[in-house]
Every structure is written in C-alpha cells, then in structure tokens.
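> Sequence first, then the predicted structure:
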Amino acid sequence: MSVSAGGLRDQTGQTQGEMCDRFPLDTVCEAAKILTGASDPIAVMPSVLNVLSSFMGLQMGALALLDDKGGAEGGRLAVNPFVIAATTRGGVGTPGASGALPVAATRQVFRTGVALVSCDAVEELGPEAVPAGAPHNRFALIEVPIREQVHSPYVIGVLGAWRDLDEDCATNLDEDLRVLTMVASILEQSIKFRRLVARDRERLMEEARLALRAATDKAAAPATVPPKPIEGIIGDSPAIKAVIAQIRKVAATQTPVLLRGESGTGKELFAKAVHALSDRHDKPFVKVNCAALSQSLLESELFGHEKGSFTGAVAQKKGRFELADKGTLFLDEIGEIGPEFQAKLLRILQEGEYERVGGAKTLKVDVRLVTATNKDLETAVARGDFRADLYFRICVVPIVLPPLRDRLEDVPRLAQAFLDRFNAQNGMEKSMAPDAVQTLARCQFPGNVRELENCIHRVASLSSGTEITAQELACQQGTCLSAELWRMQSGEGSPIGGLAAIRPPLPVIDSARGQRPVVPMVPMPAPMPVQPAPAAAAPLDERARLVDAMERSGWVQAKAARLLGLTPRQVGYALKKHGIEVRKF
C-alpha cells in the first residue's frame, strides 16, 4: 500500500474511492466477535485495533489503561498515571509517555470522561502529539473514554486512533467517533464480566480455604480410635491415601465437591464416600447420570413436573433435587449438560430454589452437591460451551481420582476383591496364581478399575481349573484390546474418555506487562507412537482459513485480504489454487 498525490492505491491498482470505503457495521460486528469470545479482552485488543485499521482506516490505534500501581514522574506522583496496554503492533505495557497517545490529551479524557476529537492534532496539540512512526504530521485524533461501568464517572481507560487528513474520506470524523464509542462500550462489558468472574472465583476459593481449614482443624483433634475404612474403596498406595484424606476432610463440610477422573476410576464410589462420612449420612443419597438423559428429560428428572405440564405427565412427579432434600445429590457427567440447562442449574445452586416443570410455586431445597466429570471443563469454559459462573460454583473443591496405572501396587488387592465377589456370585472357589497377579500388576489399564474388574470376571469365567494362571489372561492370548486403546490415546481424541483434570493449567496472560503466556508442562505417561498426520493437512488448514476470511468479509476480496494480512492479488491467486468459487450477492 502506498500514499500518492492522487490518493491511496494498493498493489492491484485499486482506486482511492474503493479503498476509502468504510464499513462501520462490519467493524463493530468483528470487534464484538473478538472481544466476547476472549477470556482476556485486553490481550486481544491488538486484533480489534487492526480491525479498525482495515475496515475504517483508523490508523495507529492504541489502548491506555490506568496504572493501578501509580506512575511517578520526576520523583512525584503523576496525575492520572496510565500505561499503553495495546497497540496495533501488539500488547506492550509501556509507559504513557512512550508516544503512542498524546499524554496531555489522554489525561484530559481520563479526568473529564468526555471524548476528544482533534481535527488537526499537530496544530491543536503540538508536534509531539503525532506518534513517531507516522508517515507525516497531518492526522486527526479521536479518543473515547472506557468507563468502569455504564454511566459511571470513573474512567479506567482511553481508546484512541488516528485519521489521515490526506485521505478524501477524512471529513466524516463523526462516524469515526461513533464507531470508537461503540467498540469502547463492548470492551467495557467484556472487562466488567471478567472482573465479576474473577471476583466470584476469589470468593468461592476463600470459602473453600476456610472450609478446608475448619475440616483440617477438626481432623487434627486427637482421636481415640483410628478412622474406619471407607466401604468399597480398596488400596494402600500413596495416591489413593491422598484422595481418601481429602474425602475425609471435605466430607465434614457443606462445600460442593467436583470429582475429576478418567472413566472407570470409581467416581460414584467416592461420591458415596463423601455422603457416608458427612452429617447427612442418614439422609437420601440420590444420583443422576446427566449424559444418559436428553436436556428436556433432564430438567423434568431433576426438578420434577406438574400433572398435565406436557404430554404423558399424568401425575405430579417429584424431582431428584426434591428427593435429595437434606441429603446429597450426585450429578455424574456434569460436563455433558447443555448451555440452556446450565443457567437453570446455576439458579438452584445459588438460591436453593426452583419450580417444577409446568408449575408456578417456588420450592426451596437443602442439598449437598457432588458432581463428577471426565471432561476438560476449563477448555469448555474457554470455548464458551460451559458457563464460567457455573464452573466456579461446582468446582469449589476439586478432587482428582488417580488412574489405576498410577497406583499399580493396589492391583493385587483389587484383583483378589473382584475374584472373591465373582466366587460369591457364582458359587465357585477359584484363586489366582502368583504369575497371574504379577502379569496384571504390569498392565496399564486404560479403562482403570472397571477394566480390571472385567478382566478378572472374564478370565474367571473362561478358566478351566480352580487356579487362574498367567497364560489364561487375555493379554497373554492376544485377545486384550487394552494395548490398542492405549496406543490410540491422543488427548481430545481419546477413545476411552481420557480426563483433562491432569492437563497442564491454563496460561495466565499478564496484559499489562505484555508477556507471552508460559504453560508449565505436566509429565504424562508416554503413549505408543502413532502414525504421522498426512502431508495434506496444512493445505486444508490454509483453505479453511481462506474460506473463513471470505465469509467474514462478505466475499469481498479486498476486505478478506486485510483480515489475512495479504494483498487482494494474493487472495485471488489462493482462491484459484484451492478451487474456491467466489459467491455473488
């Protein structure tokens, strides 16, 4: 792109009028998509500023935020100290005097909360008002305030951009002001939501810390007798002992518990243990598998329904919440519920009240909630598939159940317990040879405890004698599919529901400092090698990005080129290369 006496002209020879076209509605729409879909709106502001440049021609945009630490100038506290949190080149976190925005004008917007429009920045604000990297000094400046909340007098940031006065389309500064004001309003709401979520999370975490501290103090009191073993939980490994210790502590409180674990780790068993060790042990324990019911049936199942509320409702029915009153409700596979039902579930968790389906009477309930999942809820929250406020409500005390491969020392006791159960059910007296136990203790068990139980029942059913030997195990006869399942483990593509509770934590982005996120690595069991992806994957990704950009720009090649950082000629060549037919409207 070059600037000439005749106006702007790109590499394909597009005319000044064509390149000076503004797209205010598209600009606001694209900015809203970026800001509302980001967990950290400040971190994505460079993309928003580039949208303003591509769609509206507003150049050298920058975002200034108040410096909470308080800046100093010349040994004294600065008035309205601010930092440059983002520019079109990226998040920077540089001091306000770096030149991205004029200091005096920006402080005036911070102080008064009134938008500023300078038709000629150099003439009205001085030669230092234009950024050092500007091609010339003929620019108009537009700055708008970003408030703490709507109608608040407290200004927390300033959004500014520049309009080239040499352009023929530089006369309509009112439209530029309106677009910047709308983008600032969207940013205000995004920042407000992020602060509310962070505040709610801190409150819930503080409640969890206090609850665990009280439970620890209670557990530390001298006991005359050792605690009874928890029924159904077998194992002496350090991993299972740590989980049992957590269960004993949290069971004495009313704090919601989220059990995280791979499929087959016994989440329902540990949920029953939380109930049995609590002061609600003599009250109902009600369980619901959220993945086994549709969203409409799940609402009726949990909340109940009135007679005649829908076809087939021939009588009033109490919901599981009502049945679990004063007791414990266990919601398994909580990660499978849909967005609409998440809002309804959040209300009863916050207020303790609800209405039956088809009813108008508000009911109150006192329930201890225990949930479980093998899904990666953090990623689901980041994608917008799971409500952040519901996540913080249920994930007060997360307890990670270890997979069986992390406590192989418990395999002999578990195998014997499953064999004893099989013998009791079938009137047999079978036993396991030492070599069979040793073989089992070397398996990885991607299906965890459930797979071990199935393995014992299978070999006990098919063995010919009273003693089960290693040669009779499925893995020694080539009929065990566990090795193939383990080979197919690949994160989200896991065929057995591998859990994300042991995933690396989400990166924390410090937008004020402009640092890149650092994600700590968590050691994982080394899977068997998988086949490399075909070489055609990269072109497919390129084609998908091209189609996405064309759809977002209304199939206008010039706009798509701005989004992709290419020239219109390059976009046209790429469309022909991938055989994409340009849609006509």
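Everything's here; your move.
> For the rest of this, base every contact and every neighbour count on C-alpha atoms.
OK.
> Can you report how many residues lie near Asp420?
Residue crowding around Asp420 was assessed by other CA atoms under 10 Å; the count is 15.
> Which helix or strand contains it?
In the assignment (DSSP states H and E), Asp420 maps to helix 411-426.
> so what does that helix touch, helix or strand wise?
If contacts are counted by 3 or more CA pairs under 8 Å, 6 or more residues apart in numbering; DSSP states H and E, helix 411-426 sits against helix 434-440, helix 448-462.
> Most tightly packed of those?
Stretch with highest mean neighbour count among these: helix 448-462 (a mean of 17; mean count of other CA atoms under 10 Å).
> What number of residues are in the vicinity of Leu66?
Counted with other CA under 10 Å, the neighbours of Leu66 add up to 20.
> can you check Ala544 too?
13.
> and whichever strand or helix holds it, how far from the chain's centre?
Assigned by DSSP H and E, Ala544 falls within helix 537-552. Average the C-alpha atoms of helix 537-552, do the same for its chain, and the two points are 24 Å apart (CA atoms, centre = their mean, to the nearest Å).
> any idea which helix or strand comes after that helix?
helix 557-564.
> going on from that next one, what's the next piece of helix or strand?
Next along from helix 557-564, by DSSP H and E: helix 568-577.
> Check it against this one:
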Amino acid sequence: MSDLSDRSMEAVYQVSHCLAKSAKPQDTLKKILAILASVMDYRLGTVTLVDPESGDLLVEAAHAIKEENLKDVRYHKGEGITGVVLESGLPLAIPALKNDPRFLNRPAVYNPDSAFLGVPILEHKSIRGVFSFSVDGGERYRLDEHLRIATIFANLIGGVLSRYYLMEKEKEIISMEKDRLEGQLKGRYQPENMVGVSKAMRYIFENIGQVSRWNTTVLIRGESGTGKELVAKAIHFQSPRAGGPLIKLNCAALPETLLESELFGYEKGAFTGAEFRKPGRFELAHKGTLFLDEIGDASLSMQTKLLRVLQEGQFERVGGTETIKVDVRLIAATNVDLEKAVSEKRFREDFYYRLNVMPIYLPPLRERKEDVPYLAEFFLEKLSKEVGAVFTMDAESLGILQGCDFPGNIRELENCVHRAAITARDHGIRAEDIPCTRSQCYGRLIHLEAEKPAAREAEGDIRAIPNERERVLAALKKSGWVQAKAARLLDMTPRQMGYRVQKLNIKLETF
C-alpha cells in the first residue's frame, strides 16, 4: 500500500470520528479541513457553498486563510476555476496555477507554482458547493490520485450538509407548527411562559382567561409537577389585581404552629422570640392574591381558621385581639383527592365547597404527549440563554421523550432535558443522550420501586419490569415478535421500539 493510500485511510478515520460528533456544520467543516491539511498536506483548503438567493459561491469554511482575506470573496457560476467546477459539476485539477488563465487568486494567498484541485460537493444529486485546495512539491505529480481521494471527502462534506439541512428543516416545521398553534391562542388565553398546543391546554388557557376577570376563589388540582403555581401566576397577572402583590405559601412546608404565624402574623410577645409585630401572608396580600399550595395537607383546625377568613375577610394575629380586615383573592392548589379526604373526615366539607368555586384541573403530561416536543424546545431555549450556548435536539430524541410517561410531569421533563444537555457532545442532543435510553429514567425507577413486585406480576404489567432489555424482550415475546405490537404494549412508537432492539442488540432472527 502506498504512502498516499495510508495517509488517505488515516484521514478518513479521523474525519469519521469528527463526523460522529454533533456540532455546527461550519465548525465541523473547519475541523475536516484541518485534518486534511495535517494528514494529506492539502493546503489552503476551502469549502464554498451556493448562496440560495444569488446562486454565487460564498466561502463557508477555510483553513489557514485569515478571515479578512475571505470577507468579499465570491464566485459567479463559471467564474474562475472554482466557478467552472460549479458550472460543470466535474472535478478539476490544475498542475500549475500560473499557467491557467482562469485562476483569479481569490483570496490573494495562493502560490502561483502550486497545483490546485476543485471537487463539486453533491447533496441529493444537487451541487451544493465546491471543495478546493492546493498541493505543493512532489504531490503535484499525483493529481489523479488526489482527485479521487478529494472526491471521497467532498461526498463526506455533502453528508454533513445533508444532515444539517434535514435537521434545520425538521426544526423549521416544528417551529412553524408551534407558531401557528400558539398564534391562534395568543391574545386570547395563553399566558406568557406557559407552553402547550394540546386540546387540554387550550381548555386550561380558556379557563384562565375567563376566571382572571373575577375575584372568585380558584382551586387548581393536578399531580405534582404539572404547573399549578404557573397557572396561579397567570391568573393573578391577567386579573384586575395584577398591580397588587402575589404572595405564596406552601401549607405542607411548615408545622401547624408556624403555619398559623405565617398566615395571620403575630404580635410582639405572642411567644418566645416574638420581639416585634410581624404581618402575616394575608396582610401582605391585601388588594392582591394569596396562593396557598398543598392546601389538602392543612390540618382540620387550620382549615377552620382559613374558612373564617374566606367567609368574613377578617382574622386576628397570633397573640392579638385586633380584628384585621383584608381584601384578598385566594388561589389554592393540591394534588390530594379532596373528595376522598372529605369522606374520610380529613377535610372539612364546608371548607371544600368554599374552595371549590372554580376548579381548574391540570392533566398529567402523559395525557397530553403532543405538548412534550414544544416543552422540550422551550426548556432548551431557556437553558441556551442561561449558559450562553445554543443547544439542539434531533427529531429522534424528541420522539423518545414523547413516548415517556414522566411520572414527575413537567418538572421531570425539564430535569431530563437538562441531564441530556449536560451529557451531549457539542451541544447537540441525540437519542443516546436521553436518560431513559440508558435505563436512567429516575422518575420511572422511583415509581417501580414503590410498587409491590407480587402485584406487578399478578397484573402482568410488562412496563413495570425494571431492566430495559428484559422489558423489551418480554413485550416482543408477548406480541409474537411483532415490533409494532410490542411497541404498543410499552407505549412506544414502532420507531422507538426499533431503536431499542438495535441498541440492546436483540437478534430477532434467532427466535
């Protein structure tokens, strides 16, 4: 094997490693040109791409050429050696630049005695640009071999561009659909920082818009992580009380004695350590809104005190006798089954009816999976702003996320996106970066651990099998090795099932 063949194989090896990393196409192209300069001695390599508006060739990436030399460089079709390659669609080798009248020396950095090679970059049979470089010394006498090798790398460059254009097209389609659906909602119901295009979310946006105009008590219900506090904020800031304070308190975060002091305040000397008068949350929320989270965890005695404030709009501070009147709108939230709590005498029935004037139910994320891609993109944009880097996620990754149940709901999805971003190379999230593809879906593991193994076995719930490979094998066996049926058993798409079969090295033909 010749020295040139050895070098070309080494270059292919290094370039393939470069392509395995997700990065911006311009960065990838620059790395490829640097590899070819180092291994193949291809000097002053450039990648020029067709400008879709003018049809001219513009420099996209270059190696060992200063940016100021490239600023105004462009080639019309048929202009210069590079333009001729674009026009003909054929590779071209010039033994000595000084002897070719087509040589324009743009940019003015080439050695006139050098050889010059230009190869078209093809993407789906269309010419996207030209890969060009110069060679010196003895390399000038092997131009045919260099031309064949350069064609290989031009094809690899075309693959980089094809992958990038496809990803950009998918992002554009998702963005257009998101803008279209959100455009229908903006100005009508959808609050800022609330993401969703599903029917369930449109109904919630409508409820928020309707109830915001009233002073009615609102009870927001839903599982943990569904966004109850976000809804409370949206109601407040769209209401006539938006200019007033929004005060928040978690009823489950404090013991009853401290909770009473926080809600109603206390007088100086009311208890040991009360060295001054302190207003409570109700006083602080005067002319505004008080949001009480986890209201279902309040004790019966606390419910009685809260009921009085709701009925009469007045209370006394702890250790005081002065009756204080307040004008406060109450928004409460809970993930407790209040109806069951009422029947078990753990929640006052009269307090329940006083709270449940306008209930808003937030569905879990598993019941509105069409919102998952939009939420994931929202969290990526938010993360990009926080760290000052642009994160992307390919369509396959979004599909995997859409197939997850997310027991922790939106909060778990956000954590999942953050973990994927941390492990992703070059800020591009791919399928293998999603935690659940590595059996690290923490929310799922927590819920599986909480279930009784005997009950799971009795129910025959394949989804409850902790080990991913065993879970997929069980679904395939139960479905007669039909991947589409197995996917339905695990709440996946056929594409996701196919990905797992390949990733877990399950040989279907051996069964």
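Alright, I've got the coordinates. Predicted, not measured: the structure shown is a model, and the values here were computed from it.
> picking up where we left off before, find me the equivalent region of the helix holding Ala544 of structure 1 in structure 2.
Mapped onto structure 2 using TM-score structural alignment, helix 537-552 of structure 1 spans no residues at all.
> Any buried residues in that helix, and which?
Buried residues in helix 537-552 of structure 1, counted by 16 or more other CA atoms under 10 Å: Arg543, Leu546, Val547, Ala549, Met550, Arg552.
> what number of residues lie near the residue nearest to the last one when sequence neighbours are not counted?
This means Arg552 of structure 1. Spatially, and ignoring its direct neighbours in sequence, Arg552 of structure 1 is nearest to Ala560 (7.6 Å; CA to CA, 6 or more residues apart in numbering). Number of residues near Ala560 of structure 1 (other CA under 10 Å) recorded here: 24.
> just the strands in the stretch 151-300 of structure 1 please.
Assigned by DSSP state E, counting those that start in this stretch, the stretch 151-300 of structure 1 shows strands spanning 155-164, 257-260, 285-289.
> how about a markdown table for these, with distance to Cys395 of structure 1 and mean neighbour count added?
Output for the strands of the stretch 151-300 of structure 1, formatted as a markdown table (distance: least, CA to CA, whole Å; neighbours: other CA atoms under 10 Å):
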| stretch | distance to Cys395 of structure 1 | mean neighbour count |
| --- | --- | --- |
| strand 155-164 | 31 | 25 |
| strand 257-260 | 5 | 25 |
| strand 285-289 | 18 | 18 |
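> sorry, back to before: quick one: the next helix or strand after the helix holding Asp420 of structure 1 aligns where in structure 2?
Remark: after helix 411-426 of structure 1, the chain's next helix or strand is strand 431-432, criterion DSSP H and E. Counting by TM-score structural alignment, strand 431-432 of structure 1 pairs with residues 392-393 of structure 2.
> post-alignment, that stretch versus structure 1, mean distance?
Superposed on structure 1, stretch 392-393 of structure 2 shows a mean distance of 0.7 Å to its aligned residues (mean CA distance after the TM-score superposition for structure 1).
> what packs against the longest helix along structure 2?
When structure 2 is scanned for its longest helix (criterion: DSSP state H), the result is helix 143-185. Applying 3+ CA pairs under 8 Å, 6+ apart, we find helix 143-185 of structure 2 packed against helix 3-19, helix 25-39, strand 92-94, strand 115-123, strand 126-135.
> which one of the ones you listed lies closest to Arg438 of structure 2?
helix 3-19 (22.2 Å; CA to CA).
> so the closest one matches what in structure 1?
Under TM-score structural alignment, there's no match for helix 3-19 of structure 2.
> tell me which residues of that helix are tucked away?
Result for helix 3-19 of structure 2 [16+ other CA under 10 Å]: buried residues Leu4, Arg7, Ser8, Glu10, Ala11, Val12, Gln14, Val15, Cys18, Leu19.
> Over to stretch 189-202 of structure 1?
Buried residues in stretch 189-202 of structure 1 (16+ other CA under 10 Å): Gln189, Ser190, Ile191, Lys192, Arg201.
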